[in-house]
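Colleague: quick check, what structure comes out for this input:
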Amino acid sequence: MTLHLRVGFMPLVDCALVVLAKDEGFAEAEGLNLELVREVSWSNLRDKLNIRLFDAAHMLGPAAIAATLGVGGVRAPMAVPLALNLDGAAITVTLRRYDELARLAEGDMADTAVSARALAALVARRKASGLPPLTLAAVFGFSSHTYLLCEWLAKAGLSLGTDIRFEVVPPPQTVEALRSGRVDGFCAGAPWNAAAVAAGVGAMVHTSTDLRRDCPDKVLAWQADDLERRPAAVQKLTAAILRASDWACDPANVTRFAAHLSAPDRLALPVEILEPVLRFNLLQGAGRPPRQVERFIRFDRDALRPVPEHAAWILAGMEKAGQIVQTPTMLEQAKAVFRPAAFPGETA
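Modeller: Alright, predicted model coming up:
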């Protein structure tokens, strides 16, 4: 008997394993009829999972923890039997801001501390001239992207929300937000940094791997009670995604991989933008050649294991961003969102 599952996703490269599970037939082979629904915001995904309009969702790891803790106005306990990727984000700014940073930099802009100090100099110069603060965006308040921005700014003593205005912009809107001048820069997952560079409106400053290797990012989230209430559904979808992981990690499949993601009901972007990202060859803009970044985004099985210890970094990020005051109980609840015992081959 085939089991129907409705899974929500956002148009990002890191939705890949859910898309491949459907489009390469791995879900069908596991006895699943997988219906994928493209969403417009992370809050929509969270809320539809909470009221069971979705069975599972491609979700920001920090958003799953925030919902479980009831931080941010919504309490929706979630469980994560596997991650969907590690890494894969970047910080991109307008061409004008990149040029200003490059002129103010004292050293190599590839160094995150050098670029952060250049940003601090720009912030100070604007303040002295009576200009409004710069605006940086992330795709959601509770996201690794917000916390990576905080880590970058902290290298020069800057604070997000104080020295730099902060805004939330959903991934597909980031390019237009940069083009229109609504924001001076953003941190988001691939391919939206590459899309901004290709559109001639942005320059990549840093990848997430420059700031933190193996950074926790997206997960497959279920309602917390589903791991006990619907174990067969969880196991079947997990198995299909693991098969998709093996397929995605074969270099021979990259061109077909990019074609799947480029479809109108997936990312709706040209293969010419997506395929280089999957080959870790990243557009930088501002007259610079593409940059090859080893393992820019990870889809391998080791990257998919749910790691309770990731909760500590996420909660630390929430605290730095002023979203919580951490307690030991909060840490235990956050760690419990990640369920390594549900990952094949793992034990409780």
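Colleague: contacts, neighbours, all on C-alpha from now
Modeller: Fine.
Colleague: contacting residues for Glu167?
Modeller: The neighbours of Glu167, taking CA atoms under 8 Å, 6 or more residues apart in numbering as the test, are 135-138, 183.
Colleague: in helices, which of the residues you listed fall?
Modeller: The helices, defined by DSSP state H, take in nothing from the contacts of Glu167.
Colleague: may I ask which of those has the most neighbours?
Modeller: Neighbour counts for these (other CA atoms under 10 Å) peak at Ala137, which has 30 neighbours.
Colleague: wait, what's in contact with it?
Modeller: Contacts of Ala137 (CA under 8 Å, 6+ apart): 146, 166-169, 183, 185-187.
Colleague: so what's the closest residue to Ala63 other than its chain neighbours up against?
Modeller: In space, and not counting its chain neighbours, Ala63 is closest to Phe142: 5.1 Å by CA to CA, 6 or more residues apart in numbering. Neighbouring residues of Phe142 by CA under 8 Å, 6+ apart: 60, 62-63, 66, 318.
Colleague: would you do the same for the sequence below? I want to compare the two.
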Amino acid sequence: MSDSFRIGFLPLVDAALPILAHELGFAAREGVAIELVRDMTWATVRDRLLYGHTDAAHIIAPLAIATALGRDRPPVAMAVPFVLGLNGNAVTFSVALARAVGVGDTLGDPVAVGAGLRRVAAARKAAGEPLRFGVVHRYSSHNYMLRYWLAGVGIHPDADVEIAVTSPPFAADALAAGEVDGICVGEPWNSIAVDRGVGQIALATAQIWRRGVEKVLALRETVVEERRGAVEALVRALHAAAAHFVTPEAAEESADILARPEYLDAPRETVLRAITDHIRLVPGGEPVHYPDFMFQYREAANFPWRSQAAWLYSQMIRWDSNAFSDAEAATASAVFRPDIYRAALAGTGAPLPGASSKLEGGLNEPIGAGSVQGRLTLGSDRFFDGRSFDPDDIQSYLAGLG
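Modeller: All right, here's what the predicted structure looks like:
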């Protein structure tokens, strides 16, 4: 008899791994059955998880941490044993804003695009009509990546522009309706906005933080405690799905599956572009290749680095105007569970980092890293402004941001 997991997800390309683990038999090979539950908002995905309607979820990493910390609701202990993807989002402007900022038909430099946006934002603010950007949740990497970039180019995210929440499947609609001037969202919804002629992609979030953590597999800690062996089997199934997903010969079949109505309900060609790191930046334009736009497997991409959780906590402190707490920082970091990842993949040959945290943003080029199993190389993980983040000194990092 299989161990069964109901897994909540949103219709996004980076929901690929649980979907493919189910559809292509990777879960079954590990003795795991997956039932997928499609939702339209992150709040609903979280609530289903917390109230036991699902066993696990494809979810934005900061929301798992915020849930454990009791932000906006009573705290619930959470566990993230597996990262479902790094990067994969974009900042898309309305066609009018792209024109006003001077965005070209290639991905722009974050600093140069930011300078043009700062000029337009100042004019709009002075006219009493501030620019408005849509992100997918208050506690999302999209919100923090957008804010990090805006602040880094001299635009205060709360004083100079407005930031609102829009569900990913409705982000292109919000742009088309003029409710927002830009969106920061995952694929395929940036591309759908471009293909509809209502948006232009200005930046990939990989340009803001290369290898930034994005979606994760999250479970209530009680489920992990009660079903540890089954959770480890699920991790192995997802890891096998990731290895398959990134092979070039798998792209066509993966796009066929993901585009189906019960999953993304999106144009197959749009999904295929995202999978193969091709982005159409402007309406009617030829897709451009941006290597590692989505990042699902190499360099231990699925490893839950506690330092990435700590960086997300630092942004919560920065933008929620809360006081830093050592106890909260420890709770936030402990949501990510490298111990489960290592236990699940021991003996499989998968590279297993020896450390659980690292200096984030410190690598400009690939470098060999210590591992307890397999050979591990880590690629560039730079922030666009050249800063680095030491998870052991969050307060100094925040003080340096101003």
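Colleague: before we move on, back to that, which position in the second structure aligns with the residue nearest to Ala63 of the first structure?
Modeller: Aligned counterpart of Phe142 of the first structure in the second structure: Tyr139 (TM-score structural alignment).
Colleague: assign its match to helix, strand or coil.
Modeller: Secondary structure for Tyr139 of the second structure, judged by DSSP: H, G, I helix; E, B strand; the rest coil, is coil.
Colleague: against Thr276 of the second structure, how distant is it?
Modeller: 28 Å (CA to CA, to the nearest Å).
Colleague: check contacts around the alignment partner in the first structure of Ser307 of the second structure.
Modeller: When the first structure is aligned by TM-score structural alignment, the residue opposite Ser307 of the second structure is Glu309. By CA under 8 Å, 6+ apart, the contact set of Glu309 of the first structure is Lys335.
Colleague: cool, and Ala310 of the second structure?
Modeller: Contacts of Ala310 of the second structure (CA under 8 Å, 6+ apart): 329, 332-333, 391, 394.
Colleague: name the nearest residue to the alignment partner in the first structure of Leu272 of the second structure, ignoring sequence neighbours.
Modeller: Counting by TM-score structural alignment, Leu272 of the second structure corresponds to Glu275 in the first structure. With CA to CA, 6+ apart as the criterion, Glu275 of the first structure has its nearest non-adjacent residue at 5.2 Å, and that residue is Ala258.
Colleague: could you measure from the residue opposite that neighbour in the second structure once aligned over to Ala171 of the second structure?
Modeller: When the second structure is aligned by TM-score structural alignment, Ala258 of the first structure is paired with Ala255. Using CA to CA, Ala255 of the second structure is found at 21 Å from Ala171 of the second structure.
Colleague: tell me which of the two has more neighbours.
Modeller: Comparing Ala255 of the second structure with Ala171 by other CA under 10 Å, the one with more neighbours is Ala171, at 27 against 24.
Colleague: who's in contact with the equivalent of the more buried one over in the first structure?
Modeller: Alignment note (TM-score structural alignment): Ala171 of the second structure maps to Thr174 of the first structure. Contacts for Thr174 of the first structure (CA under 8 Å, 6+ apart) come out as 186, 192, 196.
Colleague: mind running it again at 7 Å?
Modeller: Trp192 (CA atoms under 7 Å, 6 or more residues apart in numbering).
Colleague: now the helix or strand encompassing it on the second structure. Mean distance?
Modeller: Using DSSP states H and E, Thr174 of the first structure falls within helix 174-180. Once the two models are superposed, helix 174-180 of the first structure sits on average 0.4 Å from its counterpart in the second structure (mean CA distance after the TM-score superposition for the first structure).
Colleague: buried residues, that helix. List them.
Modeller: Across helix 174-180 of the first structure, burial judged by 16 or more other CA atoms under 10 Å covers 174-175, 177-179.
Colleague: follow-up on the earlier one: can I assume the residue nearest to Glu275 of the first structure is in contact with Leu274?
Modeller: Yes - at 5.6 Å, Ala258 of the first structure counts as touching Leu274 under the criterion of CA atoms under 7 Å.
Colleague: aligned partner of Ala27 of the second structure in the first structure?
Modeller: With TM-score structural alignment as the criterion, Ala27 of the second structure matches Ala27.
Colleague: in a helix, that's where that match is, yeah?
Modeller: Yes - Ala27 of the first structure: assigned to a helix according to three-state DSSP.
Colleague: what's the burial count for it?
Modeller: A total of 26 residues lie near Ala27 of the first structure under the criterion other CA under 10 Å.
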